[in-house]
Structures are given as structure tokens and as C-alpha cells.
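Undergrad: I'd like to go over a predicted model; first the sequence, then the structure.
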Amino acid sequence: MPVYQFPAHLPAGVSAAAQTMPGVYLSPRTVSVEIAPPRTGTPVFLGVGGIERATCLDGRSDIEKTLAKATGLAAYAIRGFFANGGQRCYLLPARGDGAEGVGESDLAELEQLDDFDLVCAPDMAALLPPEQLARAHKRILKWCAQDGLRFAILDGPRTSDQLDNYRKSLARELRGEPSGVASFGAGYYPWLNVARSRPLSASAEAAGAGQVLVPPSGHVAGIYSRSDRNNGIWAAPANDVVVGVLALDGVGSGAGDPQAASAANFNGLRSFRKRGIRVWGARTLSDDPSLVYITARRLLQAVARRLEQVLAPVVFEPNSPLLWARVNRIVSTQLDALYRSGALAGATAEDAYFVRCDGDTNSPQARAQGQVVAEAGIAAVAPAEFISIDIRIGDNQLAVSQQVGG
């Protein structure tokens, strides 16, 4: 992790002019400021009924007091998030067009937050028919793909027949969109049977006495958070026990069919004798072999967020070989830390990553436009091929983009 040096304040009673006075010498001092990496495994729950404004919940919050106000199934999903190892999340009130599930006002409010990397919307799966749910999910996926820094954990409808209709509708919705859009989300199925803690709302369905059926995204988001902390973001959030679940929604009668999850590119949840209920899959919604792994997509996102953070101090630096060398050093430090943590494939660091910021990447045309261009690549453990990262600094802005393959 890089340490940046900032000028220290002058000692009390010594003016800046004293530095130029004969016989007066000040020893330069610096203070070290360590930049903490961006937090991962932090979801925002969209469309939470019963709350009036964006709310952050963490270990210092009165979680139950807040959830007592929430309506629908979101409260169960959020409890599932914390039960499975989640530590921090955001709740956004339901403000979108009900027919669309997520409206412009919802997306605009998301833009105001930056301390999250996951998006969940459990109540949408309960409230919207398959066609409208697919349309809402497409909007979420496209929003996540805009800057490439967020990942959606999506719930399908409850029954296998509805899930099949959803699959066809989502395919139609994504037709014509870039193939990478579908890789910014993963779906999970079936729904979960949990203990009921309140009277059933209109969108909730009883699973038995004192029980209720809940979409799985909140519980799965907790597993993402737990896995990120314990194993690293490059480890698949799969084969982990789902805590706080009584049973999976029953197979048969069109509910919980495990084959339906696979047909829809969803990750199944399975119940194993003596091993409990576990997440049994780690794939995105994409059919592209190079974009199919959750680990590759989220690792890219974490790298991009980190590089944007640590390169921010150089945005106003003069464009010169000195700056190129500094960019090389900063980016190499980050990627080497990834390699040493086991996130990258390769017998040596040279096999695992590369960084280039020099006269070749910075053409005279790019320099004339005030841009500094760097290229980097990482060999993710999966899909076991190089992932390209493009870094552009200029016009007082910094942009990091990613592309799998090549």
C-alpha cells in the first residue's frame, strides 16, 4: 500500500518568510498518510418501502429500529445480510415508477453515494411480474456498467415458470446492448424460507406457520461481504453456508426447481445433508466465456476503484517522463500487492501483471490533448487470461476502464 508524503506545517512562531532569511534553516519534514483501500462487500438496497431517506446501517446503528419501519420483504433481506457476515449497507426509499421498478430518481440517488459496490433490490422480485422485473434489472445492469465499479446481486421471480419468462424477457431487453453489460450482475435462485418476524404484507407469501418466503439477494450479499473479508475479493463467494434460513423454497409445484436456475444463468442455492444450505455457483449473467466469472468482474472493479483512489494525487502533475515513472511505480505497487496476496495467476510477478506508462503509450497527440495514458494488465486466476486496464489522466480528470480478454 503506497504512502504519500505531504508538506508539514511550519513550526509555531516561524513565518514562511523566515525560510529566505540569512542564517535561518528549516529541516524539511513530511507526514505519512496511508490511504485505506475502498471498502468492498457493501450493498445498497433499492426500493425499501417505509423509509423516507437514504439510510446507512452498520455496527453502530440501531438496525432493528430502522427495519421496524421497513415494509415488504426488504427487512428480511437486510437481516439476512447482517446474519451472513455483512457489516455495512445502504437503504434507499422506494421512489421509482412502480411499473418500471427502478426510475430515474432511484438512479440519481445512487449517484450521490460512493461507498458501496453491490446493488440489491429484493422487493422488486416480489412486486413486479417477470417482464417488468427483467426491464428493471436491465436498467440496474446498465447503470452498474456505466462506470464499471458496481455489481448487481439479482433475484428472479419465485416459480420456475416465472423464471423462464423472466429469462426470455431479460434476453430481449439486453439484445443490442454491449455483451459486457450482463457481466455486471449475478442472479440467485430459489427463494428462501425464513422465520417470520412481522405480519405479512401484500407482497409476502407464507411458507408455513411463522415462516415467510424471501428473495435470496440480501443473504447472498452478506456472503459476498464475509468472503471478501476472510478470503479476498478474488475468491468466489460460493460453497458458503447461508445462515438464518429454515429451508429453500420447495421443489415442485413450479417453485424452487434447481434446473430452472441453470437455464436462466442463475446461481443455484442447494441444501446438502449435514452441510446445510449453500450458494452453489459463482457466475455472472453473461454468456461470454471471458465474462462469466464473478471473481474476474469484481476483481477488475476493485482494482479500478483502488487505482482511481491512489492516482488521484497525480491528476494535476505536469505531464512529463517524471510523472510517467511515478504512475508506473504507483500502479506496479498495487498490482504487486495483489500478486503477493494470491489474487493473480503466474509463477512470477512478470507473468502475473504488467504496467506501461512511457513514450510509447503517451503519443505526441495524447500529450497535446493534456492526457497521460498508461496500460496495465493482470492475469486473474479465472478466467486465466490477461485482463486489460486502461488509465487516462487529463483535463483534471482520471478514468480507469477495464476489458477482459486480449
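TA: Noted; the coordinates are in hand. It should be emphasised that the depicted structure is a prediction, and the values quoted were computed from it without experimental measurement. Numbers count the residues shown, from 1 in each chain.

Undergrad: okay, CA-based contacts and neighbour counts for the rest of this
TA: Noted.

Undergrad: how close does the residue lying closest to residue 215 once chain neighbours are set aside sit to residue 75?
TA: Spatially, and ignoring its direct neighbours in sequence, residue 215 is nearest to residue 191 (4.7 Å; CA to CA, 6 or more residues apart in numbering). Between residue 191 and residue 75 the computed distance is 15 Å (CA to CA, to the nearest Å).

Undergrad: Included below, for side-by-side comparison, is a second structure:
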Amino acid sequence: MPSYSTPGVYVEEIPVFPPSVAPVATAIPAFIGYTETALGKQGEDLTKTAVRLNSLLEYQACFGNPPVQDMAITVNKRVTAGGKLLGVAVSWTSKPSLPTQFLHYAMQLYFANGGGPCYVYSVGAYGNATKVAFTEAIAALEAVDEPTLLVFPDAVKLSDADYGSVVDAALASCNKTQDRFTIADVRNAIPAGTDDNAEVTSNFRARVSSNTADFLKYGAAYFPYLSTNVPFASADANVTLTAFNLITVADNGSEASAAVPDAAGKKLNDASLDIQGKETAVYAAIHAFIDEACVTVPPSGAIAGIYARIDRTRGVWKAPANVGLNLVIGPAVNATNDLQDGLNIDATTGKSVNVIRAFFGKGTLVWGGRTLAGNDNEWRYINVRRFANFVEESVRKAVGAFVFEPNDANTWVKVRTMIENFLINQWRDGALMGAKPEQAFRVVVGLGQTMSAEDIFNGYMIVEVHLAIVRPAEFIVLRFMQKMPEA
């Protein structure tokens, strides 16, 4: 008790609550890619700066709109002999296949699928992607503590070799910080060449270096791209009229076609044509046609949203799988059971690839929950790795309060009790296996248990935490047999 010398009233606050472990956020992705602009509210340059955002509106305010696509169309306008409009037919001369950049669309899918707070790191304005831009961004984000996921959809624009290097850099960074996880796309996972795109996945596995085999547990890969109902960004100045034909239909049904003079090769906004003013019906038909063209994008943005949604509604210990996707029409490649057999489990490299599949009556579902370390018995599941990250980071920050405290039994009891209370809550939520807490986890700290006298002399306090983390029921086997009639 303090010693008082002056008469009076003194207030002493007595601490009642013991120190506790505060759970850290688990689904705060950092998106890396190219943006239209990168300006803050005061006009400051946000290029190569990690910016925290909470909504798509905030993203657009800082980083602008998606890239405008170049398109080419053919227009056939049908009229009667008297000039009455019968209809307008628009067709593609050159339909855009993929967006020139993916980040903006990835952000749309992220927020549509349950995403919340996130970071965006713009590596520059729309243009050609470079490996250095992404590897430097990944290294720079190591100085930002909050992100727990790394997402880089624009990196698929790189070559196979360079993309593999970026994935390697992300996995190495996650291993270094030990508080984040990589969501990677299988590059070019779209219908091309073969029906199943097996060669694309094999190429992905070959490019993710074996030098980072120990780091594979810090990432997951997803296949294929997603066909969405998000339209391409377009502008009249980027729409070329390959042909504009005026077709006159006679009373007997015969047709006479004539090209509109000087229209071929002109842009939709060409002042000499003034289609918007003179051909209102044609202009409206063109835009209605263009708006039906929707983008196909890598899945990482949507998957990051799924991680955030599952973490918020169930917990980080729940596998982010068997979950439907919003704003998605379906996978760009329809995977079969035979195809997924080779993607989910790869005995040679162990690099599991999670498949997104369409099921009749169920929609488009994430149908895999493995890390790239598919042959690792400890870390083959995403939820196990991410829950371990969550516990490690939460406990690490909480134990920091005991730095320079006396390294004695009193402190050890406080630390052990603090961690045990935290893990009991996780066990009650369903994150740990066991009918009783002692079956779910064990916390050990003390002289002769985790530390020697020399450890204590050198200032080390060593705590061991043993966890029985729940694993997903990946293969559910139902066994049926007939029961013989009894007399």
C-alpha cells in the first residue's frame, strides 16, 4: 500500500481483470496491381503506398475506374421502304476476351462476396505489368502489420516464369512475417487448347519453385477463371464501327443493303456521324449489346471475399469451401471429377490446386480447401494454416506486454493463464478438437519444462502451445449394407 503523509482522501484503482489475448483480424487482404489513378483526398500521390479502404466507393475515389476496352462492332439497321425502323442488329467484329487489367474487377468481386476492410497497393497506372513492380510491392507490404492476405490478380498478365517468381516472392514473404497467407490464381485458366486446361495447371506447378517447398503451406491456388455478370468498361471513343449497313426491306420481303457513307472505321463518338444525335435507336441498341459482354477474371478477388465472409460468420478455423460465389455466372472451365482428382492431390509435387465448380441446383461453389503444401500432413488445409497464424499473432502481441517483466514463476502463471483463457474461447467456438479443454490444447511454460536455468539467465521466456486444430471433412464416406431378414 502507498504511504501517505498528508491527510485527505485518496483513490486507489484495483485491477480486477487479468491480462487477456485480443484476437487479431484474420481477413485483411492487401491487393497489389495497376489502377487508373492513385490520388488521395488532398491530391497526394498514393502510388506505391498501402492504402486502407472499406468499400468499393472508397476504392474508386482513390484509384478510379476499370480500364476501358477497345471493341469493334458491325451494325445492320433495317427499315421499310418508307423509312420506318424495323430493328437494329449488332454483332461483334472484335470482342474483348479478357480485361487489360484485373484489379478493379477483383475489388468488385471481393466486396460482393463479403469482403470488408482491405489494403490496396497501386504499382502504377494502367500499362504493361512487370515482375519487379510486384516483388517490390510484396517486400514493401512487410512493413505494414495489419494485412493477413496477399492478392495480386494483375500479375497473371506476366509470363509464366515471371508469374511463378511473383508467387514465390509472396510465399517467401508470408513465411518471413508468419502472419499472412497468399491467394494465387492459376494463370490463363480459361478455355483454350484443351477442354480441361491440364497443361496450364502443370505449367503453374512447374513455375512455383521447389526452392520454396517449405513455404508452400503459406499459400493456396485456385482454378479456373470466373465468368462474371460484370460488364466490360466501355467508352464511345473506344468502339469502332467496322461496318454500318442500312438494309431496306421491301413489301415483298426482299432486302437491299447499302453501307452508310464514311461510317466504316469510324469511332462511335465521331462527330461527323453523330450517331448519338441522329441515330438514337441505333446508339441505344449498340450500348445494350455492349453491356451484355461481361468480363472473365481470375478468382483471387472473389476468394478473398469468401475468406472474409467465412471468418466473420463462422471463424477462421472453418475451411473456406463449399461456398457459393456472387456476381459469378460460372467457372470459365467446367471441371469434372477426373480433372479435380489430379488438381486436388498431386503426388509428384504436392502442389494442390483448389477447383471452383458449377453444380446443378447449387450454383458455382468453391470446391477445395487445400494449401499448396498438399503432401504436408500438418499444413495441407487452408483453415489449419490460417488458424495457426491467427493464434500465433494474437498470442505474440499479447505476450509482448510481459517483455522486461520478472522472468519468474509469477509471470509464467500469468502468461499461461492468459493463453489458456484465450484458447478456451476458441475451443468453445469449435476451433479445437476434444471433449474437454485439456484434450484440445496445452500451454507449457516454466523452468525444467520449456526453459533451462541458462535460458532464464540469458533472458529467454519460452512458451509452448500445443493445439488440436479441427480439420475439414474433405472426404465423407457413407457405408451402406443390407440387413438380412430376421425370423
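TA: Received it, and whenever you're ready, just let me know what you need. What you see is a predicted model; the values in this text were computed from it and never measured.

Undergrad: before we move on, the earlier item: residue in the second structure paired with the residue nearest to residue 215 of the first structure?
TA: Aligning on TM-score structural alignment places residue 191 of the first structure opposite residue 225 in the second structure.

Undergrad: Neighbours of its match, how many?
TA: 24 (other CA atoms under 10 Å).

Undergrad: Show the contacting residues for it.
TA: 188-190, 296-299, 331-333 (CA atoms under 8 Å, 6 or more residues apart in numbering).

Undergrad: same check, this time on residue 311 of the second structure
TA: Per CA under 8 Å, 6+ apart, neighbours of residue 311 of the second structure: 26-27, 317-318.

Undergrad: how about the helices in the second structure?
TA: Taking DSSP state H, the helices of the second structure run over residues 56-63, 103-112, 131-141, 160-177, 198-207, 275-278, 280-291, 300-313, 337-344, 382-399, 409-429, 437-440, 453-457.

Undergrad: and the second one, what other elements does it pack with?
TA: Under the contact criterion of 3 or more CA pairs under 8 Å, 6 or more residues apart in numbering; DSSP states H and E, the helices and strands touching helix 103-112 of the second structure comprise strand 29-35, helix 56-63, helix 300-313.

Undergrad: at 7 Å what do you get?
TA: helix 56-63, helix 300-313 (3 or more CA pairs under 7 Å, 6 or more residues apart in numbering; DSSP states H and E).

Undergrad: what angle do that helix and strand 29-35 make?
TA: 150 degrees (axes from the mean of the first three to the mean of the last three CA atoms, to 10 degrees).

Undergrad: Helix 103-112 of the second structure vs the first structure, average offset?
TA: Compared with the first structure after the fit, helix 103-112 of the second structure shows a mean deviation of 0.5 Å (mean CA distance after the TM-score superposition for the first structure).

Undergrad: Would you check the span in the first structure matched by that helix?
TA: Going by TM-score structural alignment: helix 103-112 of the second structure matches residues 74-83.

Undergrad: start to end distance for stretch 143-156 of the first structure?
TA: End to end - CA to CA - stretch 143-156 of the first structure spans 19 Å.

Undergrad: So which residues make contact with it?
TA: By CA atoms under 7 Å, 6 or more residues apart in numbering, the surrounding residues in contact with stretch 143-156 of the first structure are 117-122, 125, 141, 163, 181, 184-189, 215-217, 301, 305.

Undergrad: Tell me which of those fall in strands.
TA: 118-120, 185-189 (DSSP state E).

Undergrad: Make a PyMOL selection of whichever of those residues turn out to be buried.
TA: Those of those that count as buried under 16 or more other CA atoms under 10 Å are selected in PyMOL with:
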select buried, resi 118+119+120+185+186+187+188+189
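
Undergrad: just the ones in strands among the contacts of stretch 143-156 of the first structure now: which is nearest residue 224 of the first structure?
TA: residue 118 (9.2 Å; CA to CA).

Undergrad: So what does that closest one match up with in the second structure?
TA: Match for residue 118 of the first structure (TM-score structural alignment): residue 149.

Undergrad: do you know how far that match is from residue 181 of the second structure?
TA: Taken as CA to CA, the span from residue 149 of the second structure to residue 181 of the second structure is 5 Å.

Undergrad: Against residue 317 of the second structure, how distant is the residue nearest the centre of the second structure?
TA: In the second structure, the centroid-proximal residue (CA atoms, centre = their mean) is residue 304; its distance is 2.9 Å. Computed as CA to CA, the residue 304 of the second structure to residue 317 of the second structure distance reads 15 Å.
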